[in-house]
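Colleague: predicted structure and sequence below. I'll ask about it afterward.
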Amino acid sequence: MPQHWLKYLAVWSIAFATSFGSSYAQPIVAERDVLQICEAFSRKAPERMPAIVQPEAAKNFVGRYARFSDRLRGCLSASEREREPNSVTFLIQNTQYESYWKFLTDSNSVQRISIERFRPVTLADDEPWRAPFDVTAAPIRPTIRPGGTKIDPDIQGGAIQKGDQSTAQDSRIDTRIVEFFYATNRKQSDTPPDVEGDPQPAFTSDGPPVYSLNGWTAVSGYTGERNPDLSVGIVRVRVPEGHHVGNIELPPSLKLFGFELRRDTLDPTKHFTIRSIEKTDEAKWIRTLASTKKKKALVFVHGFNTKFRDAVLRTAQITWDLQFRGTTILFSWPSRGDIADYLYDKESALGSRTAFLRVIDDLYKAGYDNIDVIAHSMGNLVAVEALSNSAATRSPTAIAQLIMVAPDVDRDMFVQDISGVAKVTKGLTLYASKNDKALQLSKRIAGGIPRAGDVPDAGPVVLPGLWTIDVSLIGDELFGLNHNTFATTRNVLNDLAILLMEGKPPPRLVEIRGFPEPPQKAAYFRYIP
């Protein structure tokens, strides 16, 4: 080829490359810019966006998506996910949502910003992605509707049905919903779940409809019958606006001779409401546990005469009242929830020790390094016996704090087992009471044999390494399922909260004082309102 043609070709190539480059300029948006844009958007302040965003683009973006600004607060992180000529897409993590933002750029500035899709952040990571202006979207998730009561669409979000017309509400995180994990060796209820909206079942086969999404299946709950296997999942409970510490607000009911004649309508703004119960397989459950940021867990083990639904509500109330910031897990063993079934419950508790240790083992597999356990009433028969037996093995299961609330355990057996439990725990706390109605009932059923959680005239159980606190003056039930409010419950919950957060020995509050009083050395502690 002649030399002058080579010169022309070189000049043409440079010109073409320059033209091509200007048409397909590489985006200039960096992570720090995206976070600054996100913060300005959450404040509805386009003027606070970085200089690379064209003023008109900033104004149009804030105006177009203004109704989402309150939801997309707390800009935690931004990670680049897709880069193309003249555009780049980032995944933005907010406190309660995650969303994909697309930035159209030239070589110097951002020309346009759009939110491609968003979804609420959940423990299960199972919410479907939605477009900001998709008015035909299905409900966010199949959500249990307890007792057939319709849930306020402003609380639930997602699609609602009005006659033949389907309208969509903006998805909104309800800050009064408590979300926690559960594990149970109860049998699953045959009652089909009552779900919000009109989702299509995954399959029906020959049985009731099955609603599944991303490996999670909605269930109505679990019975008091025993299951040789372990069922695991996640529960969501809404705490009402008028909630009082220590109380579980439920609709008033009229009872006669133990039979319920009438119960008022459930109102989510006034009463605790189970919003969803979803099960999954154990492997996915462990992966979901592992995905949580804080590796501090609180396992609650309920007591005698407790149905699964009641255990769920109590776990939600404790988590909410303690303002616990770690991961809560309910371990629910097969209690029939009937006083007449005391012996059945006792055998069920003893038969649940292996399942309980399996749950603790799952938490270790998920990377949890701080596991506390609160066991109430007969739930201590599960926890104390399991940990005592495990302490005698070559690979014992260890936890941080074991908190025993009014343990319905034979006093002599408790004294015998606690030395073994002390070997696999960092701290042991006993809340004892002479006024706990449930414990007094258990004592009568057990033939008058003293219980470890009782406080006889001689005083409560006092052992080396055991922090014993007499809370007799708190009322007639600390974690029982009556629905009265005790003004003094807040102080005991405060004591629990300090114990869980800091692991400090008593006295942690001025209302909890050593007995006998100084100058004598305190043998145990008393709650003095």
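Modeller: Everything's here; your move.
Colleague: only C-alpha atoms from now on, for both contacts and neighbour counts.
Modeller: Will do.
Colleague: what ranges do the strands span in the stretch 251-400 of the chain?
Modeller: All strands of the stretch 251-400 of the chain, identified by DSSP state E, counting those that start in this stretch, fall at 253-256, 259-263, 273-280, 296-301, 327-332, 370-376, 399-405.
Colleague: same deal with the stretch 51-200 of the chain?
Modeller: Using DSSP E, counting those that start in this stretch, strands in the stretch 51-200 of the chain cover 77-84, 87-93, 97-105, 110-120, 158-162, 165-169, 177-188.
Colleague: pull out the buried residues from the fourth one.
Modeller: It refers to strand 110-120. Applying a neighbour-count criterion of 16 or more other C-alpha atoms under 10 Å, the buried positions in strand 110-120 are Val110, Gln111, Arg112, Ile113, Ser114, Ile115, Arg117, Phe118, Arg119, Pro120.
Colleague: tell me the one among the residues you listed nearest to Thr269.
Modeller: Pro120 (21.5 Å; C-alpha to C-alpha).
Colleague: okay, now the nearest residue to the closest one once chain neighbours are set aside: neighbour count?
Modeller: Counting by C-alpha to C-alpha, 6 or more residues apart in numbering, Tyr97 is the residue found nearest to Pro120 once chain neighbours are left out, at 4.3 Å. Neighbour count for Tyr97, taken as other C-alpha atoms under 10 Å: 19.
Colleague: show me the contacts for the one residue sitting closest to the centre of the chain.
Modeller: In the chain, the residue lying closest to the centroid (C-alpha atoms, centre = their mean) is Phe180, at 2.3 Å. Residues in contact with Phe180 (C-alpha atoms under 8 Å, 6 or more residues apart in numbering) are Ile234, Val235, Arg236, Ala316, Thr327, Thr328, Ile329, Leu330.
Colleague: alongside the first one, take a look at this:
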Amino acid sequence: MFARKTAAGFALLSLALAQTLSGCSTVSMAEGGAHPGSQMQASFSNVGGLFSGGPDAPAYSTRIFVVSTRKGGNHSTELTPGAVARYSLDTITVPPGHEAGDLERPNWGAPDPRRHIAVADHSALDDREFRSQLAAQISGRVGLSRDVLVYVHGFNTSLDDARFRLAQLVVDGNFSGVPVLFTWPSKSALLAYGADKESATASRDAYLKVLNEIAATPGVGRVHILAHSMGTWLTMETLREAALSGTPDLNGKLGQVLLAAPDIDLSVFRQQISRLDASKFSVFVSKGDRALQLSAGLQGDRRLGALDPGSSRDRELIDGLGVSVYDISAFSSGLIGHDNYANAPAVVSQIGATLNKAPTDQGQAVIDAGADRSVRPDPRAITTTDLPPVAEEQKAAQ
């Protein structure tokens, strides 16, 4: 009996720690999942890639390009041969009752698109088709809608976790450009942190290749990057590689680089950012991020995303980095506090405001009047007032 209780207790502890280390796995679970094996119940008609239908049709849909070094599907833990990327174009639907910051997922069974975020369409592409389809998506767009947002997830994240999170961020942040997910395989296991970092490292060449392909697309605007947790390390290493090859700004196309809860050693980040234009980078930190605290304990070094702007010592570190730093500690939710960047509506709004600024904007976000919003919320419902970086906030208080 004691042995069984001990084993059960260890299993529960392992599960809790796995959640702590998770890069993006904390999601809002909707009540009453659909019965296993049930089919999508809403009736759709696909017109120009946008979904319309009866009263049960989802309120919003967004098309996402997926670039993956996963060998298989949703929970694949292996790299593709040679870590060569695979491509697809997926349509993700978001339910009518969606609330900003939530990922409406069923507790069990297949998703009901009237209540849950879901995959409505999946089309595999080869490299040539990806470039062609991306160019077609950008063609005819004007202003900010020509921008591309590349999202890179963190540790312990399935394909569905990543593409659903990107769809949520696009809808909640009112991003009018073209979203692209770069996803790499995770072992999704407590003791596989090192193995996951190796998988991320092996994906650098594929990541840089797709960034260069996006930047070279005719008519493209800026190429923004939003990375989370271990995905920030992959992003910084890839951009450092781009700098070493002579294209630190992707031939003038690199836009904003947003690093959420970066799981990066401070000394390593200093080396990485020294080769890049720090003014393009925003870092979202939280002193209560328990996942990063555990990561620091495992690796022996402080993590960039766990800096405390209220500490005089950390203030000096922040001032020396040259990047914009946003303290989102006050928006912490749950026991872990690692997904605040996406779970807190005010922070998502800040991300949207940053991405929706024209290059010369200094104040409110400018929403492109020519953008297609037929499947997005009314932009007037989105708060776009900037949260000041901590340096500006402290100056204003003096």
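Modeller: Looks like it arrived, so ask away. Note that this is a predicted model, so its numbers are computed, not measured.
Colleague: tm score of chain vs chain?
Modeller: Here the TM-score for the pair of chains, by TM-score structural alignment, normalised by the length of the second structure, is 0.72; 316 aligned residues with a C-alpha RMSD of 2.9 Å.
Colleague: still on that earlier bit, I'd like to know how far the residue nearest to Pro120 of the first structure sits from Arg490 of the first structure.
Modeller: According to C-alpha to C-alpha, to the nearest Å, Tyr97 of the first structure stands 32 Å off from Arg490 of the first structure.
Colleague: looking at the strands of the stretch 251-400 of the first structure, which is buried most?
Modeller: Stretch with highest mean neighbour count among those: strand 327-332 (a mean of 26; mean count of other C-alpha atoms under 10 Å).
Colleague: tell me the contacts of the counterpart of Leu159 of the second structure in the first structure?
Modeller: Using TM-score structural alignment, the partner of Leu159 of the second structure in the first structure is Phe308. Contacts for Phe308 of the first structure (C-alpha under 8 Å, 6+ apart) come out as Gly221, Tyr222, Thr223, Gly224, Ser332, Ser335.
Colleague: nearest to Leu363 of the first structure among those?
Modeller: Ser332 (15.8 Å).
Colleague: so which bits of stretch 510-528 of the first structure are buried?
Modeller: Going by neighbour count (16+ other C-alpha under 10 Å), the buried part of stretch 510-528 of the first structure is Ile512, Arg513, Gly514, Ala523, Tyr524, Phe525, Arg526, Tyr527.
Colleague: mind putting these in TSV, distance to Arg145 of the first structure and secondary structure included?
Modeller: Shown next, in TSV, are these (distance: C-alpha to C-alpha, whole Å; DSSP: H, G, I helix; E, B strand; the rest coil):
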residue	distance to Arg145 of the first structure	secondary structure
Ile512	42	strand
Arg513	46	strand
Gly514	48	strand
Ala523	50	coil
Tyr524	46	strand
Phe525	44	strand
Arg526	43	strand
Tyr527	40	strand
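Colleague: okay, those residues in JSON lines with distance to Ile498 of the first structure next?
Modeller: As requested, those are exported to JSON lines (distance: C-alpha to C-alpha, whole Å):
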{"residue": "Ile512", "distance to Ile498 of the first structure": "13"}
{"residue": "Arg513", "distance to Ile498 of the first structure": "16"}
{"residue": "Gly514", "distance to Ile498 of the first structure": "17"}
{"residue": "Ala523", "distance to Ile498 of the first structure": "21"}
{"residue": "Tyr524", "distance to Ile498 of the first structure": "18"}
{"residue": "Phe525", "distance to Ile498 of the first structure": "16"}
{"residue": "Arg526", "distance to Ile498 of the first structure": "17"}
{"residue": "Tyr527", "distance to Ile498 of the first structure": "15"}
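Colleague: contacts for stretch 236-251 of the first structure next, please.
Modeller: Against stretch 236-251 of the first structure from outside (C-alpha under 8 Å, 6+ apart): 176-180, 263-277, 313-314, 316-318, 320-321, 483-486, 489-490.
Colleague: in the second structure, what stretch matches it?
Modeller: The aligned range for stretch 236-251 of the first structure is 91-106, by TM-score structural alignment.
Colleague: and that stretch, end to end?
Modeller: Start-to-end, stretch 91-106 of the second structure (C-alpha to C-alpha) is 18 Å.
Colleague: leaving out chain neighbours, which residue sits closest to Gly157 of the first structure?
Modeller: Counting by C-alpha to C-alpha, 6+ apart, Gly157 of the first structure lies nearest to Ser171, which is 4.7 Å off, once chain neighbours are set aside.
Colleague: how far away is the aligned partner of the residue nearest to the centre of the first structure in the second structure from Ala306 of the second structure?
Modeller: Matched to the second structure by TM-score structural alignment, Phe180 of the first structure sits across from Ile64. As judged by C-alpha to C-alpha, Ile64 of the second structure and Ala306 of the second structure stand 30 Å apart.
Colleague: state the pair within the contacts of Phe180 of the first structure that is farthest apart.
Modeller: Arg236 and Thr327 (13.2 Å).
Colleague: can I get the strands of the stretch 51-200 of the first structure in a markdown table with distance to Gln401 of the first structure?
Modeller: Listed next are those as a markdown table, based on distance: least, C-alpha to C-alpha, whole Å:
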| stretch | distance to Gln401 of the first structure |
| --- | --- |
| strand 77-84 | 34 |
| strand 87-93 | 33 |
| strand 97-105 | 33 |
| strand 110-120 | 33 |
| strand 158-162 | 40 |
| strand 165-169 | 44 |
| strand 177-188 | 19 |
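Colleague: on that earlier part again, from the buried residues of strand 110-120 of the first structure, which is closest to Thr468 of the first structure?
Modeller: Minimum distance to Thr468 of the first structure across the buried residues of strand 110-120 of the first structure is 42.9 Å, recorded for Pro120 (C-alpha to C-alpha).
Colleague: the closest one and Leu500 of the first structure, how far apart?
Modeller: Taken as C-alpha to C-alpha, the span from Pro120 of the first structure to Leu500 of the first structure is 29 Å.
Colleague: can you check which part of the second structure stretch 429-442 of the first structure sits on?
Modeller: Stretch 429-442 of the first structure corresponds to residues 282-295 of the second structure when matched by TM-score structural alignment.
Colleague: what residues does the matching stretch touch?
Modeller: With contact meaning C-alpha under 8 Å, 6+ apart, stretch 282-295 of the second structure is reached by 20-22, 256-263, 302-308, 323-329, 332, 335-338, 341.
Colleague: same thing but 6 Å
Modeller: If you take C-alpha atoms under 6 Å, 6 or more residues apart in numbering as the criterion, stretch 282-295 of the second structure is touched by 20-21, 258-261, 305-308, 323-329, 336-338.
Colleague: cool, and stretch 108-117 of the second structure?
Modeller: Residues contacting stretch 108-117 of the second structure (C-alpha under 6 Å, 6+ apart): Gly33, Ala34, His35, Pro36, Met40, Pro58, Thr93, Val94, Pro95, Glu104, Arg105.
Colleague: need the residues you listed in JSON lines with neighbour count and distance to Ala16 of the second structure, can you?
Modeller: Formatted as JSON lines, the contacts of stretch 108-117 of the second structure follow (neighbours: other C-alpha atoms under 10 Å; distance: C-alpha to C-alpha, whole Å):
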{"residue": "Gly33", "neighbour count": "17", "distance to Ala16 of the second structure": "23"}
{"residue": "Ala34", "neighbour count": "20", "distance to Ala16 of the second structure": "26"}
{"residue": "His35", "neighbour count": "13", "distance to Ala16 of the second structure": "27"}
{"residue": "Pro36", "neighbour count": "10", "distance to Ala16 of the second structure": "26"}
{"residue": "Met40", "neighbour count": "16", "distance to Ala16 of the second structure": "32"}
{"residue": "Pro58", "neighbour count": "28", "distance to Ala16 of the second structure": "33"}
{"residue": "Thr93", "neighbour count": "27", "distance to Ala16 of the second structure": "30"}
{"residue": "Val94", "neighbour count": "29", "distance to Ala16 of the second structure": "28"}
{"residue": "Pro95", "neighbour count": "21", "distance to Ala16 of the second structure": "29"}
{"residue": "Glu104", "neighbour count": "25", "distance to Ala16 of the second structure": "21"}
{"residue": "Arg105", "neighbour count": "24", "distance to Ala16 of the second structure": "20"}
